[in-house]
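Chemist: Show me the folded form of this:
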Amino acid sequence: MFSIISKRPESIKNDLLSGLTVALALVPEAVAFAILAHLHPLTGLYAAFTIGLIASIVGGRPGMISGATGAIAVVVGTLVLTHGEEYLFAAVMMMGLIQIIFGILKMGKFIRLVPHPVFLGFVNGLALVILIAQFEHFKVPGPNDTHEWIAGSALYIMIILIVITMAIIQFLPRFTKAIPSTLAAIIVGTLLVIGLNLDTRTVADMASIKGVFPPFHLPEVDLSWEAFKIVFPYAIIMALVGLIESLLTLNLVDELTETTGHPNRECIGQGVANTVTGMFSGMGGCAMVGQSIINIKSGGRSRLSGISASIFLLIFILYASSLIEVIPIAVLVGVMFMVVIGTFEWGSLRLLGKIPLSDWIIIVAVTAITVASDNLALAVIVGVILSALVFAWEHAKHIDAVTHLDSMGNKVYEISGPLFFASISNFQEIFTPKDDTDDVVVDFKNSRIADHSALEAIEKLADRYDRAGKRLHIKHLSKECRLLLKKAGPLVEVNVVEDPDYHVAADNVADKVNSGLNLK
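Modeler: Next comes the predicted model:
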């Protein structure tokens, strides 16, 4: 995980060529995201360079590409319009510090809580977001600040170039893998436009990418409470959005490469990258799914691929802007169309009827929210909440009991299933205090007390039997249950069986636990 360059010469070549391919694809994306955030195009390019370089060196996932992203651009647009770019740079630095804290506290592991249906919805939604974004390139400025769809020969040329690009990416690997098919497609498409003198839009029509080395610049923001109240909410949202997208991208790259990344280290890497970016006039960012897939498909595996992509991008900005600006937009659109095809989980379309309906609904819901809101973090959070509610609802129905009379003639309830907030209603309905014997035993051998709601349910059950003039005993508590009861202290007061004769061990469960008595 800590080596930058692979020991195999062929891998070094693949990493360098895939890095060049990624750098070419990064240019229009970074420019478009900067414009979306109401910033100068170079602000997006600077972010793509600094974040990509530092995250590749410090981060926890070799082969993953980071840079300026649409998810961050959507969040910061309002901040830039309202308070200016200096506040943005301050927010980016604070965003990075928050992400570093997340990594130090080892909170990256919580990405494991994202269920697979949510992950599928995330991937499918992201693919559709990338697809929809490409259609903006089919528009040209019209009168009164409007945009019109291209038509006629311009449309035909663009479609032909897209088809040629996609065909090269798809079929070239069948003949040779000496050069990444995506890089070959970009070169061939560009040469066709130049050689045939075709009239089609190029990168230069978006914006000039020529610039200087990212200048060191501390944000010119007052160190005041008022400034903090402006910056901090944006920083929190940016940090969460960036980490969620980065960690889900890490999982995706893990699947593609059949290797394992380090989520906590990636949190720190993203944090360091954004903190530095804020000092070098960058707009902030995170891992990029599309570019990461291009890198992996082009043969990039080590940290060198991400590092070389950033260095190539810097070379473009400083010395080769004129060469990059001649690349046709249609060719890059074709590249992104192939990314969409490779990103979308087509197998998920066949899951209806093969998986629980609730899981399929979650996939569709996360996909729809991602597309509708263009907010990946929101979609994932909603998906996790829906999954948790479905899980709670399904397990709430699993609480049940088998009853019998023991050798002393007392009624015994053998509980099965977890007792937690969603199952307490069904738990209470199991018992019939008026019809039961004077002594009733609740056996938790096949159950678990999971939360405070479960403790309250036991307390209420004890009250019901007390009002009926009967005594309730519990036994076979797990270690986890005893720990919860011990922590509850005086909150729960029930009798716990210590031996088969049902001697009352204590009036207070916590007192009995503290006295060292053995709970069955």
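
Chemist: Please make it C-alpha for all contacts and neighbour counts, starting now.
Modeler: Will do.

Chemist: in the longest strand along the chain, what counts as buried?
Modeler: Ranked by residue count and defined by DSSP state E, the top strand of the chain is strand 439-449. By neighbour count, with 16 or more other C-alpha atoms under 10 Å as the criterion, the buried positions of strand 439-449 are 439-445, 447-449.

Chemist: Turn these into JSON lines, columns for distance to Thr182.
Modeler: Rendered in JSON lines, the data for the buried residues of strand 439-449 read as follows (distance: C-alpha to C-alpha, whole Å):
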{"residue": "Asp439", "distance to Thr182": "76"}
{"residue": "Val440", "distance to Thr182": "73"}
{"residue": "Val441", "distance to Thr182": "70"}
{"residue": "Val442", "distance to Thr182": "66"}
{"residue": "Asp443", "distance to Thr182": "64"}
{"residue": "Phe444", "distance to Thr182": "61"}
{"residue": "Lys445", "distance to Thr182": "60"}
{"residue": "Ser447", "distance to Thr182": "56"}
{"residue": "Arg448", "distance to Thr182": "55"}
{"residue": "Ile449", "distance to Thr182": "56"}
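
Chemist: I have a second one here; can you model it like the first so I can compare?
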Amino acid sequence: MKVFAAGLALLPGRQDYAELPRTWKGDLVAGVTVGIVALPLALAFGVSSGAGAASGLITAVVAGVIAAVFGGSNIQVSGPTGAMVVVLGPVIATHGLGALAAVSVMAGVIVLAAGLLKLGRLVTLLPWPVIEGFTVGIAAIIFLQQVPAAFGSSSGSSGNAAVSAVQALATVSAASALAPAALVALVVLIMVTAPRIHPRIPASLIAIIVASVTAQVLDLPVTRIGALPQSLPSPVIPSLDWTTLANLAGPAATIAALAAIESLLSARVAASISDTGPYDADRELLGQGLASVASGFFGGMPATGAIARTAVNIRSGGRTRLAAITHALLLLAVVYLATGPVSRIPLAALAGVLMVTATRMVSPAALRAVIGSTRADTVVFFVTALITVSFDLIEAVEIGIAVASFFALRSLVRSSGVHREEIPGPVHDGDEHIAIFRLDGALFFAAAERVLDRVSAIQNVDVVIIRMSQLQTLDATGARVITEIVNALERRGITVLIKGIQDRHLRLLTRVGVLESLRHHKHLFTELAPAVEHARSHVARAATARATRTHGPALESNPAPTSGPTDE
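Modeler: Okay, here's the model as predicted:
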């Protein structure tokens, strides 16, 4: 029932279009602009994934509309992306193109469930070096995946993009590579120079048109996209029998995790660079989940939020969901009206577009910032990037988080400590038999043993005061260690006083037995001065007791307890 109520709260409402009467003209212009930019990317990502150009175009149309209507961002533009291509390619290569619809629906259901369970904010737990390393790794894979098409060869047999690229280059002949390589160079030249003429020129579309016309006029021997459907296919629910579910469960979980991460990161970045209001992370997951499910029904790919197209939307003046909807409708018009010219686009031209896109995914400023931050963050960045390229995207994120957590834990341990302090104020006789220890930072499982060893090793004292007012973090292990410290010192005849237990730690310390381990309930203090005064009274009684034991009958006139200091 709670999940159902949560789902109703995440549905679209009239407030999504409150600004539309004021912004609709700008939204329409932005939508057309984004559609022009998205067309070559949708085709290229579809081809690169192995699903085909038609699948990329269908995804941009179907998922673009669904995510725009149901998503949690007013300006997010969704569709096929480079990160999804990287993880989807091996799935299609292993399970065949027939698995595309099933894995899209399965991944979409997982993302949808994550939204209903309100797991959207978990993406904020990703460390920045992990995100940057992940992005660089994806960019490298996308670039390497284009090598075969760029040189007119077939892909290598390896599932690793770097190895496959080397294998493809090993089979390249100069004669077959000349034409596609020339088209790639032409596309790169146009995409690099066009923005310098005017930043709003749709460089990728112009590059595709020029390359396609050149290949057609010169009759270059290059592979082309081929026939495309002239309408959207009818929706079909894929077969999800137990065998299919078992075989695709792992890939679907990986795709879902990637879709959630990329979409939420894109929405968060978009919210930070625009004035269109915050985004709803849980609703964004709901929208992206529905988009992938719908895309799978029509034979498309899993969809995610696309930061590049979203940024174009923002720069072009998009302010409401109408812009993203318009972008999808423009691509739908291409499906019905322009499949003939699109089918003649050379694959080498699409490879050139993706090579430039991959290069632009890497921000030199961000690289300098993360590498120049701390040695730990630099290690996390490089580990994540290398594992992304060498092994698996989700494993890279998991290992990157693990490495970042290790360094964070080490830093927390180093910031935690126990320090012996001098007694404030004038020195009294016997103060040398009082030790004050201040616990700082965090006392938890990773730092507890060091504190135990330091305090328990104290010698030649009668009273130990443990100050806890500066202790920020305490777990059960840390509380247990305090109990062990008290017990160990008391067994040696050393009285332990505890000062400054914070209210938030009191319940844990009580449950673990710290208060019960004290010799007397009066050994708990809120201020240091009374604790020191109490400690001095113990030291005085202890000194008297030692003198009695040493001199015997000579001190009979002033008897003192011989069983050690007490508060009774």
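
Chemist: Tell me roughly how far the longest strand of structure 1 lies from structure 2 on average.
Modeler: Strand 439-449 of structure 1 differs from its equivalent in structure 2 by a mean of 1.8 Å after superposition (mean C-alpha distance after the TM-score superposition for structure 1).

Chemist: a helix runs through Glu459 of structure 1, doesn't it?
Modeler: Yes. Using DSSP: H, G, I helix; E, B strand; the rest coil, the secondary structure at Glu459 of structure 1 is a helix.

Chemist: got a list of what the counterpart of it in structure 2 touches?
Modeler: Matched by TM-score structural alignment, Glu459 of structure 1 corresponds to Thr483 in structure 2. Counting by C-alpha atoms under 8 Å, 6 or more residues apart in numbering, Thr483 of structure 2 makes contact with 512-514, 517.

Chemist: if I look at Thr483 of structure 2, how far off is Ser456 of structure 2?
Modeler: 11 Å (C-alpha to C-alpha, to the nearest Å).

Chemist: Show me what counts as buried in the host helix or strand of Pro40 of structure 2.
Modeler: In this structure, Pro40 of structure 2 sits in helix 20-49 according to DSSP states H and E. Of the residues in helix 20-49 of structure 2, those scored as buried under the neighbour-count criterion (16+ other C-alpha under 10 Å) are 20, 23-24, 26-49.

Chemist: got it, and stretch 364-374 of structure 1?
Modeler: Of the residues in stretch 364-374 of structure 1, those buried by neighbour count under the rule 16+ other C-alpha under 10 Å are 364-371, 374.

Chemist: what's in contact with it?
Modeler: The contact list for stretch 364-374 of structure 1, computed with C-alpha under 8 Å, 6+ apart, reads 71, 74, 118, 121-126, 128-129, 375-376, 378-380, 382-383.

Chemist: Could you do stretch 422-442 of structure 2 as well?
Modeler: For stretch 422-442 of structure 2, contacts defined as C-alpha under 8 Å, 6+ apart pick out 412-413, 415-421, 455, 460-474, 532, 535-536, 539-540.

Chemist: How about stretch 161-179 of structure 2?
Modeler: By C-alpha under 8 Å, 6+ apart, the surrounding residues in contact with stretch 161-179 of structure 2 are 141, 144-145, 147-148, 150-158, 220-222, 389-390.

Chemist: related to what we said a few turns ago, turn the buried residues of stretch 364-374 of structure 1 into TSV, including secondary structure and distance to Leu247 of structure 1.
Modeler: Output for these, formatted as TSV (DSSP: H, G, I helix; E, B strand; the rest coil; distance: C-alpha to C-alpha, whole Å):
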residue	secondary structure	distance to Leu247 of structure 1
Val364	helix	21
Ala365	helix	20
Val366	helix	17
Thr367	helix	18
Ala368	helix	21
Ile369	helix	19
Thr370	helix	16
Val371	helix	19
Asp374	coil	18
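
Chemist: list the contacts for Ile345 of structure 2?
Modeler: Remark: with contacts taken as C-alpha under 8 Å, 6+ apart, Ile345 of structure 2 is in contact with 208-209, 211-212, 224-225.

Chemist: no wait, Ser281 of structure 1
Modeler: 43, 46-47, 89, 214-217.

Chemist: can we see that at 10 Å?
Modeler: Taking C-alpha atoms under 10 Å, 6 or more residues apart in numbering as the criterion, Ser281 of structure 1 is in contact with 42-47, 50, 85-86, 88-90, 92, 214-219.

Chemist: circling back to that earlier point, please flag which of the contacts of Ile345 of structure 2 sit within helices.
Modeler: For the contacts of Ile345 of structure 2, the ones inside helices are 208-209, 211-212, with DSSP state H as the criterion.

Chemist: Does Tyr413 of structure 1 belong to a helix, a strand or coil?
Modeler: Secondary structure state of Tyr413 of structure 1, per three-state DSSP, is strand.

Chemist: That one pairs with which position in structure 2?
Modeler: In structure 2, Tyr413 of structure 1 lands on Phe437 (TM-score structural alignment).

Chemist: how about the closest residue to Ile494 of structure 2 other than its chain neighbours, what does it touch?
Modeler: The shortest distance from Ile494 of structure 2 to any residue other than its chain neighbours is 4.9 Å, reached at Asp462 (C-alpha to C-alpha, 6 or more residues apart in numbering). With contact taken as C-alpha under 10 Å, 6+ apart, Asp462 of structure 2 is in contact with 430-435, 489-490, 492-496, 535-536, 538-540, 542-543, 564-565.

Chemist: Would you list the buried entries among the residues you listed?
Modeler: Neighbour counting over those (16+ other C-alpha under 10 Å) leaves 430-431, 433-435, 489-490, 493-496, 535-536, 538-540, 542-543, 564-565 as the buried ones.

Chemist: Roughly how far does Thr357 of structure 2 sit from Thr81 of structure 2?
Modeler: Distance check for Thr357 of structure 2 against Thr81 of structure 2: by C-alpha to C-alpha, it reads 11 Å.

Chemist: And Val389 of structure 2, by the same measure?
Modeler: The span separating Val389 of structure 2 from Thr81 of structure 2 equals 17 Å under the rule C-alpha to C-alpha.

Chemist: still on that earlier bit, narrow the contacts of Thr483 of structure 2 to just the buried residues.
Modeler: Buried subset of the contacts of Thr483 of structure 2 (neighbour count, 16+ other C-alpha under 10 Å): 512, 514, 517.
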